[in-house]
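A.B. asks: Show me how the following folds:
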Amino acid sequence: MKKQLFIILSAMLMASVSQFSIAAECDTVYGVDYVISKISQSKPHKRNTFELSLWRNQQQVIYINHQSATSTKWQKTANNRIRKVSYFDEFERAIEYEPSAALLATFERNFHIITYDVRNKMTLVATAGTGCEQVQQLELTDKNIKLKVWWQPSQQLVQKLERITASDKTLWQAKKVITAEQGFKSIVAKLHDYHATDYADIGDNESDPFLVKMINLGFVEHGASGFYDSQGHSLSGGHQH
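C.D. replies: So this is what the prediction gives:
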């Protein structure tokens, strides 16, 4: 009996070590180009499609919306808070928001596209490939939403995502995966050169044509606090509770 238990435990340990070794041998993913489409269920021939680039490391996540020429960065600070920064390519300007611990969940969601909690609730329906190329098909139905994800565990990467409701369907499809760290560094360096304004100082600079335009276009919520709740929504007023 003890011998059988030892064999079982040894097998489990070897499997765990093997999975760790595979993950360690796989290239680190620093960037992914996604094509995102939103399709109306009532008018399936009409779809809104745009491209979004995701850049990431353990300290920063950057989303680049190529259609609007805007970017958003979520960066971990030394005290384990998340600083959000919005970038506007046309003006080479940036707006920095107050770091908030409430954005930690947002950082995780944006890093992986979906959170660990959601993935943990999903059912594995199929697996294809092995090692670094293994892709798991996961599904979840929650109330009126059906979620399908093609997940690459070794890279912590969403290859494809479908979110289906009664009214519409949203699709994320990875078009290009970047494993060269230099690409990530170049993006960070480019955005770092933009002239940044602290969100708390916007009220003192409302004569700035750039800030006026951003407020009018809705990119900046006039009078918002710069603080966010656990869902990433802006909290009204000037204090965080």
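A.B. asks: From now on I want contacts and neighbour counts done on CA atoms only, so please keep to that.
C.D. replies: Will do.
A.B. asks: Helices along this protein, start to end?
C.D. replies: Under the criterion DSSP state H, helices of the chain are mapped to 2-25, 104-112, 116-121, 181-192, 209-217.
A.B. asks: Report how many residues lie close to the closest residue to residue 164 other than its chain neighbours.
C.D. replies: Taking Cα to Cα, 6 or more residues apart in numbering as the measure, residue 164 lies nearest to residue 146, with 5.1 Å between them; neighbours along the chain are not counted. Residues contacting residue 146 under the criterion other Cα atoms under 10 Å number 15.
A.B. asks: Next, the structure of the following sequence, for comparison with the previous one:
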Amino acid sequence: MSCSLSLICQINTLQCSSVLDKKEKSVKKLIASLAFITPLASAAQCDLDSQYVQAHYQVSNQQTTTNALTKDQQFTLWRTPHQVAEQGHELVEVWQQLRNQQIRPIRYFQAQQRGIEYQPTEVHGQQDWSTKYQLVSDNFIAKMTLTNEQGEGCERLQNYQLVQGDTKIELAWLVNKKLISSMRISKPQLTQTLSLVSVRFDKADVLQQFANWDSYQTTDYADIGDNESDPFLAKMINLGFIEHGASGFYDANGKALSGGHSH
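C.D. replies: Alright, predicted model coming up:
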């Protein structure tokens, strides 16, 4: 009897061992699968979270020959999936991505709570949504050389470089957030640096801010000629704030697009 029990015990032990081996193999396979899936899931989550952004940036300029610093300037990047705004001290440049993928700009004047609406055909530069959405276009990043990357998930940071003639451009790119961490443009006489100061992902706050701007009284650019008696429009025309199109940022050649930047 004891022998039989002993045999049963051995069989049970082997079966348990076999089950454990299978479980261990399954766990290992699961871990391996998760190791592959987790970065993708993390990137997808970051992309979802970063659809509603309030990112504060600082712009500094330094004269290379004298090391003299000009006054730092700040602006805030706001974005939803189909709207982007660059908010300076006085001006706000808003871009709306339409269903046909065209871009419609609106320029808001915060103190006066007024706005000028433009048509997509009046936009200077490229109709490149990535340029507006993330301050630097995908095409431009593709031209750069990846020097190194660090971190993972939402904090994955890629460092790029590009030399064009006497200009060196260095980009630290939060790839899964689609945000510039820093960008330095170095020329013989001047170095310009764009730095991310802080960022928040609060959908309610972002939507509220766009709603506030949307409540401003607006005038279509094409109708300005019929409204020159409007003191606000007359003043803005004289100051040169009202022109065709709104500003972009950097095109595929690394050049700033024309239009009223307010940093």
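A.B. asks: if we can go back for a sec, most tightly packed of the helices of the first structure?
C.D. replies: Neighbour counts (mean count of other Cα atoms under 10 Å) averaged over each of those peak at helix 104-112, with a mean of 19.
A.B. asks: Of the helices of the first structure, which is nearest residue 66 of the first structure?
C.D. replies: Using Cα to Cα as the criterion, the shortest distance between residue 66 of the first structure and these is 13.4 Å, found for helix 181-192.
A.B. asks: whereabouts in the second structure does that closest one align?
C.D. replies: Residue correspondence for helix 181-192 of the first structure in the second structure, counting by TM-score structural alignment: residues 203-214.
A.B. asks: how big's the offset between the matching stretch and the first structure?
C.D. replies: In the superposition with the first structure, the aligned residues lie an average of 0.9 Å away from stretch 203-214 of the second structure, counting by mean Cα distance after the TM-score superposition for the first structure.
A.B. asks: Show me what residue 42 of the first structure aligns to in the second structure.
C.D. replies: With TM-score structural alignment as the matching criterion, the partner of residue 42 of the first structure in the second structure is residue 65.
A.B. asks: list the buried ones in stretch 47-67 of the first structure?
C.D. replies: Within stretch 47-67 of the first structure, the residues that qualify as buried by neighbour count (16 or more other Cα atoms under 10 Å) are 47, 51, 52, 53, 54, 55, 56, 60, 61, 62, 63, 64.
A.B. asks: Once you drop chain neighbours, what's closest to the last one?
C.D. replies: Nearest in space to residue 64 of the first structure, with sequence neighbours left out and distances taken as Cα to Cα, 6+ apart, is residue 71 at 4.3 Å.
A.B. asks: what's the burial count for the one you found?
C.D. replies: Once other Cα under 10 Å is used to define contacts, residue 71 of the first structure is seen to have 20 neighbours.
A.B. asks: what does it align to in the second structure?
C.D. replies: Under TM-score structural alignment, residue 71 of the first structure pairs with residue 92 in the second structure.
A.B. asks: tell me the contacts of that match?
C.D. replies: 85, 86, 107, 108, 109, 110, 262 (Cα atoms under 8 Å, 6 or more residues apart in numbering).
A.B. asks: Kindly reformat the helices of the first structure as CSV containing distance to residue 161 of the first structure.
C.D. replies: Putting the helices of the first structure into CSV (distance: least, Cα to Cα, whole Å) gives the following:
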stretch, distance to residue 161 of the first structure
helix 2-25, 22
helix 104-112, 11
helix 116-121, 12
helix 181-192, 23
helix 209-217, 30
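A.B. asks: Tell me which of these lies nearest to residue 155 of the first structure.
C.D. replies: The closest of the helices of the first structure to residue 155 of the first structure is helix 2-25. By Cα to Cα, the value is 7.2 Å.
A.B. asks: what separates the corresponding residue of the first structure for residue 181 of the second structure from residue 151 of the first structure, distance-wise?
C.D. replies: Taking TM-score structural alignment, residue 181 of the second structure has residue 159 as its aligned residue in the first structure. When Cα to Cα, to the nearest Å is the yardstick, residue 159 of the first structure and residue 151 of the first structure sit 6 Å from each other.
A.B. asks: Ok, residue 134 of the first structure next?
C.D. replies: Here residue 134 of the first structure is placed at a distance of 8 Å from residue 151 of the first structure (Cα to Cα).
A.B. asks: more crowded one of those two?
C.D. replies: Neighbours were tallied for residue 134 of the first structure and for residue 151 using other Cα under 10 Å; the higher tally belongs to residue 151 (21 against 15).
A.B. asks: Report the separation between that one and residue 104 of the first structure.
C.D. replies: 22 Å.
A.B. asks: before we move on, what about residue 211 of the first structure?
C.D. replies: According to Cα to Cα, residue 211 of the first structure stands 27 Å off from residue 104 of the first structure.
A.B. asks: Check residue 234 of the first structure too.
C.D. replies: Looking at residue 234 of the first structure against residue 104 of the first structure, where the rule is Cα to Cα, the gap reads 14 Å.
A.B. asks: if we can go back for a sec, so what's the residue count around the match of residue 42 of the first structure?
C.D. replies: Applying other Cα under 10 Å, we find 9 other residues in the vicinity of residue 65 of the second structure.
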